[in-house]
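>>> Sharing a model prediction with you, sequence too.
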Amino acid sequence: MPETAIADHGLIGDLQTAALVTTDGSIDWFCSPRFDAPSVFGALLDDERGGRFRIRPSGPHTSRQMYHPDTAVLITRFSGADGIGEVVDFMPPCDGAATARHRIARLVRCVRGSITFDMVVAPRFDYGRRQHEAIPFGHGVVFVSSELSLTLHPVREPGDEHLAETRLEGGDAHLRLSLTAGQVRGVVLETETAEPPREIRLREFTALFDGTVGWWRSWLARSTYRGRWREIVTRSAITLKLLTYRPTGGLVAAPTLGLPEELGGERNWDYRYTWVRDASFSVSALLALGFTEEAARFGGWLGDRIREGGTGDGGPLAVLYRVDGATDLREEDLPHWSGYRGSSPVRIGNDAAGQLQLDIYGEAMDSVYAADRAGFELPHRGWTAVRAALDWLGEHWDQPEEGIWETRGGRRSFTYGRLMSWVAFDRGLRMASTHGRPAPVEDWTWQRDSIYDQILNQGWHRTRQAFVQHYTGDELDASLLRMPRTGFLPSRDPLWLSTLDAIGKDLVVDSLVHRYDPAATPDGLAGTEGTFSLCSFAYVDALIRASRLDEARAAFEKMLTYANHVGLYAEEIAPSGEQLGNFPQAFTHLALIDAAVTLDAALG
């Protein structure tokens, strides 16, 4: 079983795929050629059969990890008895064209004294299901499988023969590198190159590093955020950029799969896809930071999905897609993998793609409306797609569904799904009025008002004095923390304030928020889960809008203490404070940005 905690990782990437690096210098998660491709290194989910790419000192040591300021370049520093060294990991950003060629660059440096590093490159292709061969070429190695090839290029200077020794063992490569103070060497692992391994000179390697640092700082210079929490907001923005598939603009929910919401439990999902909901939320967050290009790119991605049309009873939008817009997401298990700390099954694919989740139409329309208000022009084809989506929603919103949390306990009339259906029609009406667009205004108005009345009559529970999760129960749901943000009710409305108090009493534990209570609301799965970090930041936002600023700031600052050592968040937090679920999660970082921007504005 892997001993490394979920939170003990940093993230690097090239805008088409990404890798996780442990605080002990091991890349234990990497998929190629893109986020949703089969894994090459997967020790995160099976220490014996998953594969890894590790560089660490040969003797006893301690380690610390940090990011090179304002970049996605990760530095892991090691301290041993004889010296201090570091491994600098980065992936040079890819351009906008989809490519199978990706590079992981690992710079190895001795800072003080002397230090010997041991390196092992042990790929396990296709989730460990494919055999491969390791072939030596000069001082490099080529790893070949039927699915993919990797080439290991050494970073060397003339006369370096005495510094390193390489040996092959089975299909793995082992290298020992002995350095003294000031010496810098490294390796570059490249996928699908037609060239054999070559010796990369230090000058070329340094230029690769400088180019990567320069790219990230140039991108970040576009940020307009000048608020109180610049460091953590900046890290969240970089993380969102790392999770965006540059060729299409699709944002993956996380770069990982199978990380459990409960240790040893079955809530282990594949998040390497683009959810309409998550990506829609990204538009307002990115616009708030000044990243208009990314918001526009997602708008194009969303428009393409709507224009592609039907997805069964889910209407013109699927819940989630592959990064290229495909919908082949059949869920299956990997029975040969033990799972993170024994949490099985390990699943690839995601059957939630076939669910009916009505809220996605509201989130999609809200993102289009936000872009419209920011000055982005919606072309005729885009408005035609909007009309088609709303026409479908008008015929289907009043039915049971699976809901935002993708429960597997059957369909219900979820209040949040109705709320976001109201948002969809409201935003469509606003845009039609502002721009004089042709639209069935009377019908949309009737639909919007009917949903409003239904939520007030059936979603409000008189005994609980709160809006509840669905119409046939009295359970609470943290998704409704977004109600005042949508404008459905004023943020100081007594009905909403009573709901906020009820959620605070039943679902909040010292700023940490459960999305719902699985024990009270059977969701079709065994076990329980941690608190949901998205909801914890949404709670901050709701407190701000209720003018409870002292509580909001305290809750926000507490949530910041749950970030890992480099400012990253998984999906959930266990009662012990340990991070759980897929990592890092885009949804959480989006909510953090929203809360920080809103709190900054409220504090003045």
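Received, thanks. Numbers count the residues shown, from 1 in each chain.

>>> only C-alpha atoms for contact and neighbour calcs from this point on.
OK.

>>> residues touching residue 582, list them.
254, 255, 256, 257, 258, 259, 260, 269, 271, 570, 571 (CA atoms under 8 Å, 6 or more residues apart in numbering).

>>> Can you verify my assumption that the fourth one contacts residue 344?
No - using CA atoms under 8 Å, residue 257 makes no contact with residue 344, being 11.5 Å away.

>>> Quick one: the strands in the stretch 101-250 of the chain, in order.
103-122, 132-137, 140-145, 149-155, 164-169, 172-180, 184-191, 244-245, 250-251 (DSSP state E, counting those that start in this stretch).

>>> okay, now the one to match up with it:
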Amino acid sequence: MAKRYPDISDHGLIGDLQTAALVSTDGTIDWFCSPRFDAPSVFGSLIDAEKGGFFRVRPVGMEYVTRQLYLPDTAILITRFLTDAGVGEVIDFMPVATGAATDRHVIVRMVRVVRGEMTFEGEIQPRFDYGRAPHRLVPAGPGAKFVSDDLTLTLHRVGEPILHGDVRAGRVEVVGSGIKVTITLRTGELTGVMLETGDVEPRQVTEDELVETFLATRRFWREWNDRSTYTGRWREMVSRSAITLKLMTYAPTGALVAAPTTGLPEQVGGERNWDYRYTWVRDASFSVYALVSLGYREEAAAFVGWLLERIHESVGTDSGPLKIMYRVDGSADLAETVLDHLSGYRKSRPVRIGNGASDQLQLDIYGEAMDSIHLADTHGVELPHAGWMKVREMLDWLCDHWDTPEEGIWETRGGPQKFTYGRFMSWVALDRGIRLAQAHGRPSSFTRWMHERDRIYERIMETGFDPERQAFVQHEGSDVLDASLLRMPLLGFITPRDPLWMSTLEAIDDELVSDSLVYRYDPSASPDGLTGGEGTFTLCSFWYVDALARSGRLDEARLVFEKMLTYANHLGLYAEEIGLTGEQLGNFPQAFSHLALINAAVNLDYQLDHGSGYVEPVLRRGRRID
């Protein structure tokens, strides 16, 4: 039955490539923002069950169990209700809006009974602007309007009223500033609604139009999915991750949001509740590798174009020529505020919108940006002259600033440090710039870049490796381990069989790994300015798979990867973190997690197919795994 706050994992995602909605396993849309990902919520009961608003469709008058699945190879979500009286389905999707930015978005909710007879109740209670803006209900003919100062929702009814003999099978009632509809359906009967953002007249949608909209949406997703070139061992999970990433891409600009939600906690009841509805240079740069590896060159090119626009706009500031994150349209106004009127997911407060980390200095983004630009270049997405000149300016800036204390990849709020990962990725940035300059004969500060790249390498070896721990550590003067350093061999900074790396990997095994799950660092050993704890990071767990495989521990790598797949939700989706008992934590679904899954699957396939000097794994106390 319905929960006041469903588990974070009890959701599927639908979207139209400009915004998205979460649908819980009880048929409730409890998160939806319009007109785009980073706009105010219309339905937000996921972060406040009383004030957030919802759109629920579920059986009434009977006990039921639910099952959810995606129509294969699509983003069309089916929620099935199984009862003693019959089996019904709610089919949710959004027609795809691939062109220019638009304020018109449509959520389609089809309801049908496939066995027996069932009574469904649908209730729509929008709450505009995160529940801060009042609205008025305007019933009109075959539907209704929900009108606020800044946005109007229009509800269209599907089909003629259903009659059972001479009796109408449904009724409509006004509940507060919302509507409740109750309808009885028998085997084979279909009804539904279209909820449209925009001030248009409510109308009666024919079943033919509904079916055509469904078929067009199915066709789009299947044709897109068929473009994938991945033929490896984990095709179903990779395909679902790719579709999920596509759902989190803002089509007008090619920007990828880190997640479509805000305020979902890293620890239930804690304060680590962030707004992830923006495009991080880091996260989106990782997407280039995933997209290229699956054959989605067009999407990779779109993001590189978006990134180059940000580099073109860049001006030197204390936080560097690039911001660490932007809105999906490329603007950088991300002032962080707290929604004091909202109670938060299961009392996890504060609920934040905007992100105060946007002005932080995080040096690693330059490495991720340059690695994605270099990778795109090797696949035919070359930099124009103007783009190269801005890249050159950016790398010259980095030569002057790579040794500056910064906040690091995890956006800690405990003060700047000289993070090893930031230095390592600065090395990557200069190394990729050198390669591009050589490959194309472009003008560059070549000698300087080489000199600073080598200085960074030597500094990391001098101050980033702790001889007592026999491991690379989080920052200069620290002995704390950091899972971000799992990327060192992946990006060529160190060979995966180097003794310095093998001992680092062993230290990470001992301290940060819990079965297949990996913590990003130990907050108790490295204060980050926040209270409370957190779960393991799914991103880091998939990085661990790749590091194991490249270090010759193939059997372990495959087992860890297979175990990680068991932590996905029922639809194959991941949040940011995984808690002690396997629960999903943090914003959902998380782009980082799905990008890392794809990259780990592709790389592990390659290692398994080509061999990596197999080494039989042993338990840490020396006993072999039989």
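Thanks, I have it. Predicted model, so just to flag it, every value in this text is computed and none were measured.

>>> joint contacts of residue 257 and residue 344 of the first structure?
By CA under 8 Å, 6+ apart, residue 257 of the first structure and residue 344 have these common neighbours: residue 268.

>>> can you map out the helices along the stretch 1-150 of the first structure?
For the stretch 1-150 of the first structure, helices defined by DSSP state H, counting those that start in this stretch occupy the ranges 125-128.

>>> That should have said the stretch 251-400 of the second structure, apologies.
Counting by DSSP H, counting those that start in this stretch, residue ranges of the helices within the stretch 251-400 of the second structure are 281-293, 297-313, 364-378, 385-401.

>>> Could I get the ones you listed in TSV, plus columns for mean neighbour count and distance to residue 415 of the second structure?
Converted to TSV, the helices of the stretch 251-400 of the second structure look like this (neighbours: other CA atoms under 10 Å; distance: least, CA to CA, whole Å):
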stretch	mean neighbour count	distance to residue 415 of the second structure
helix 281-293	23	20
helix 297-313	20	26
helix 364-378	23	16
helix 385-401	18	17
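
>>> Of all the ones you listed, which one is nearest residue 481 of the second structure?
helix 364-378 (17.1 Å; CA to CA).

>>> equivalent range in the first structure for the closest one?
Aligned by TM-score structural alignment, helix 364-378 of the second structure falls on residues 359-373 of the first structure.

>>> mean shift between the matching stretch and the second structure?
After superposition onto the second structure, the mean distance of stretch 359-373 of the first structure to its aligned counterpart is 0.3 Å, using mean CA distance after the TM-score superposition for the first structure.

>>> quick one: which two of the contacts of residue 582 of the first structure are the most distant?
Spatial extent of the contacts of residue 582 of the first structure (CA to CA) is set by the pair 255 and 260 at 14.1 Å.

>>> what do we get in the second structure for residue 320 of the first structure?
Mapped onto the second structure by TM-score structural alignment, residue 320 of the first structure lines up with residue 325.

>>> give me the number of residues near the residue nearest to its match when sequence neighbours are not counted?
Once flanking residues are discounted, residue 325 of the second structure sits nearest to residue 280: 4.1 Å by CA to CA, 6 or more residues apart in numbering. A count of nearby residues for residue 280 of the second structure, using other CA atoms under 10 Å, gives 21.

>>> Touching, residue 280 of the second structure and residue 322? I think so.
No - at 10.6 Å, residue 280 of the second structure does not count as touching residue 322 under the criterion of CA under 8 Å.

>>> Contacts only, for residue 556 of the first structure.
Per CA under 8 Å, 6+ apart, neighbours of residue 556 of the first structure: 511, 537, 540, 595.

>>> Closest to residue 425 of the first structure out of those?
Nearest to residue 425 of the first structure among the contacts of residue 556 of the first structure, counting by CA to CA, is residue 595 at 25.5 Å.

>>> Give me the secondary structure label for that closest one.
Using DSSP: H, G, I helix; E, B strand; the rest coil, the structure places residue 595 of the first structure in helix.

>>> Who's the closest spatial neighbour of it, skipping the chain neighbours?
Nearest residue to residue 595 of the first structure, sequence neighbours excluded (CA to CA, 6+ apart): residue 541, at 5.3 Å.

>>> Same check on residue 352 of the first structure?
residue 406 is the one closest to residue 352 of the first structure (CA to CA, 6+ apart), at 6.4 Å.

>>> Pull the number of nearby residues for the one you found.
A count of neighbours around residue 406 of the first structure, defined by other CA under 10 Å, yields 18.
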